[in-house]
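Asker: got a sequence here, can you build the structure:
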Amino acid sequence: MTPVPFLKIVEKSGFAADLHSALAQQPRHISPKYFYDDMGSALFEQICALPEYYPTRTELALLRLHGAEMAELIGPQAQLIEYGAGALNKVRLLLARMLRPHGFVPIDISGPHLLQACAALQAEHPLLNIQPVVGDFTQAVDLPGAPSRGEGQRVGFFPGSSIGNFTPTQALEFLALTAEQLRGGGLLIGVDLIKDPDLLHAAYNDSQGLTARFNLNLLERARRELGCEFAADGFRHSAFYNAPLQRIEMHLMSMRSHVLSLQGIDYSFETGETLHTENSYKYSIAGFRALAERAGYRAGPVWTDAQNWFSLHWLQAPAG
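Answerer: The predicted structure follows:
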């Protein structure tokens, strides 16, 4: 079967404008979505295979163990939409259990990385209707048509605990957006749980330094794409658990007084000043279920590992 033509949403990158805005404010903070150029996406896939990085292997184990239960909730002839699709490794475990899927719509901001992953998946599933969307999944995007009445439901898949990258307010807004997109269907979402800070510290400060390279790649991307100039030894990776806010914070910390130049504008950094690049909020099961219900979902089954490190939630979207 000839693959269905890819659906593309071509967006003008806001990287330059957002980086200028981040550097001009205090405290400095930029969206983690800019991690994911081709290099950043490749580094993240390597991070997922690290022994210290428990979320990926724990979630994969849950999908293998409970995939049949999840597929039963998804139902036959469903259209599956994956938010922040990446390499499409986890969705393979769902697709293998799903009954006659109507189609698969992966959404990701890194176009070349997504299209390469879709080509590999299409070779494995030649009859599957794959329609990738290149764009920012946190914004409203035009999606392919949903299954017709009497066919399957539209179901979202958001693995990896990426919901933790949002502030609680942003998470509520995103969940409300997906509840509207998935009306009459549901959302299967991965959520990292509150746990021993030592485990969290190790996961974000791996011994191979891959997470540090991933973090620093944001500035390297700015150098490659925007001609940004900064001292080679000017910044280092910093990640720590903020217990009162129940989140990991990642920063690029200035190691000395120096100037970063972006498109003719100079931004001064003093020793110890940071550019805050990512949060990763950790939830209790009850706390996340309450958040989802505020967004319009009805909380359903939850699957967790024996250590209660990670959870997968089924959320029923409001009726169409």
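
Asker: contacts and neighbour counts: CA atoms only from here.
Answerer: Will do.

Asker: for the stretch 1-150 of the chain, which segments are assigned as strands?
Answerer: Taking DSSP state E, counting those that start in this stretch, the strands of the stretch 1-150 of the chain run over residues 28-29, 79-83, 103-108, 133-134.

Asker: dump those strands to TSV, plus mean neighbour count.
Answerer: Below are the strands of the stretch 1-150 of the chain laid out as TSV (neighbours: other Cα atoms under 10 Å):
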stretch	mean neighbour count
strand 28-29	18
strand 79-83	26
strand 103-108	24
strand 133-134	26
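
Asker: compare with the first, here's sequence two:
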Amino acid sequence: MTPANPAMELTDAPDDEFKVDVHNGLAQSPKRIPSKYFYDARGSELFEQICEQPEYYLTRTELEVLQKNASDIAAAIGPRAVLVEYGSGAGIKTRLLLDAMSEPVGYVPVEISTSALSASVESLAEEFPDVDMLPVAADFTQPVDLPSPEQDAQRTVIFFPGSTLGNFEQRDAIGLLRTMCIEMGANGSAIVGIDLKKDTAILEAAYNDAAGVTRDFTLNLLTRINRELDGDFDLAQFEHRARYNALAGRIETHIVSRIDQTASVGGERHAFAEGEAMLVEYSCKYSQEEFASMAAKAGLRVVRTWMDPERWFAVQMLERA
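Answerer: Model prediction:
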């Protein structure tokens, strides 16, 4: 089958969602803005650069796990599956999985960044001409109607790599796992990447690289607000901060005001005190037992686990309990 033109399939999230979430987040105390808004075109580029930094072990470790176990994972998935990926990004890990799978019939990436989505799907369509490419430009945390491939699929597999599940508070993470449980169907499965708990120094270094790429990535959120929502944030007066909260088991990333100041967004003024921290991301780390408990609350069970030798990162296969 000839793949559909990726650009024809894109469906964007509501235009005003970003505006509403930013205004609501700045009105809270403490202030917070959802991390999903990092990923405009520039943010997506910076994240790809983050993945190349020596301190950022997550991507290379997960890639190592997928490369070494691709055949085993594909065998566990089975033939003629449709792959649904949340937050597809550049599609590097997707390529590994599709290449190993037996007769995959469809690929449904759900990605908020239209530019990243178009680029990855166009590339994958050339490499996998027999796979129906059905990209959806949307926020996967919200209800979305997923297209079905024209070819008959034997099962649906949700692919959620990159430890992105860790960006959600536990209640929301369980809710997302429940959504997976519904979308995979009775005989489906989910392949989920999770970052495991480890030494604090290793964790904090991953989110504070020496080259400052993660800092630029974080502060690009303010650049996006300035550009798209008529903001006037002075980036020189804000800084990136990422620290590990051992009690909560997560990296907490904030944008911190260097001085007492105000910033305008769409004509509304917002005051920032010196040292005031605005939460922009959680990156939760799990033990295998903690993740299995979360999955159980969503009606799922862990059936297979693949890890690197250092046991820093795990790729888990989930099925309905």
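
Asker: please identify the helix or strand for Tyr267 of the first structure.
Answerer: Taking DSSP states H and E as the definition, Tyr267 of the first structure sits inside strand 265-269.

Asker: the second structure: matching residues for the following helix or strand past that strand?
Answerer: Sequence-wise, the next helix or strand downstream of strand 265-269 of the first structure (DSSP H and E) is strand 274-281. Here strand 274-281 of the first structure aligns to the second structure at residues 277-284, judged by TM-score structural alignment.

Asker: quick one: that stretch to the first structure mean distance?
Answerer: Superposed on the first structure, stretch 277-284 of the second structure shows a mean distance of 0.6 Å to its aligned residues (mean Cα distance after the TM-score superposition for the first structure).

Asker: what does Val157 of the second structure align to in the first structure?
Answerer: Using TM-score structural alignment, Val157 of the second structure sits opposite Val155 in the first structure.

Asker: and Asp40 of the second structure, by the same measure?
Answerer: Alignment note: Asp40 of the second structure maps to Asp37 in the first structure; criterion TM-score structural alignment.

Asker: for Gln116 of the first structure, see how far away that match is.
Answerer: Asp37 of the first structure sits 14 Å away from Gln116 of the first structure, going by Cα to Cα, to the nearest Å.

Asker: follow-up on the earlier one: how far away from the center of its chain is the strand holding Tyr267 of the first structure?
Answerer: What separates the centre of strand 265-269 of the first structure from the centre of its chain is 30 Å, taken as Cα atoms, centre = their mean, to the nearest Å.

Asker: that one vs strand 274-281, what angle?
Answerer: Here the directions of strand 265-269 of the first structure and strand 274-281 differ by 70 degrees (axes from the mean of the first three to the mean of the last three Cα atoms, to 10 degrees).

Asker: any idea how far Ala137 of the second structure is from Tyr282 of the second structure?
Answerer: Note on Tyr282 of the second structure: its distance to Ala137 of the second structure, by Cα to Cα, is 23 Å.

Asker: circling back to that earlier point, what distance separates the match of strand 274-281 of the first structure from the middle of the whole chain?
Answerer: 14 Å.

Asker: the match of Val157 of the second structure: neighbour count?
Answerer: If you count neighbours by other Cα atoms under 10 Å, Val155 of the first structure ends up with 28.

Asker: now do the contacts for it.
Answerer: Remark: with contacts taken as Cα atoms under 8 Å, 6 or more residues apart in numbering, Val155 of the first structure is in contact with Ile74, Ala78, Gln79, Leu80, Ile81, Leu182, Gly185, Gly186, Leu187, Leu188.
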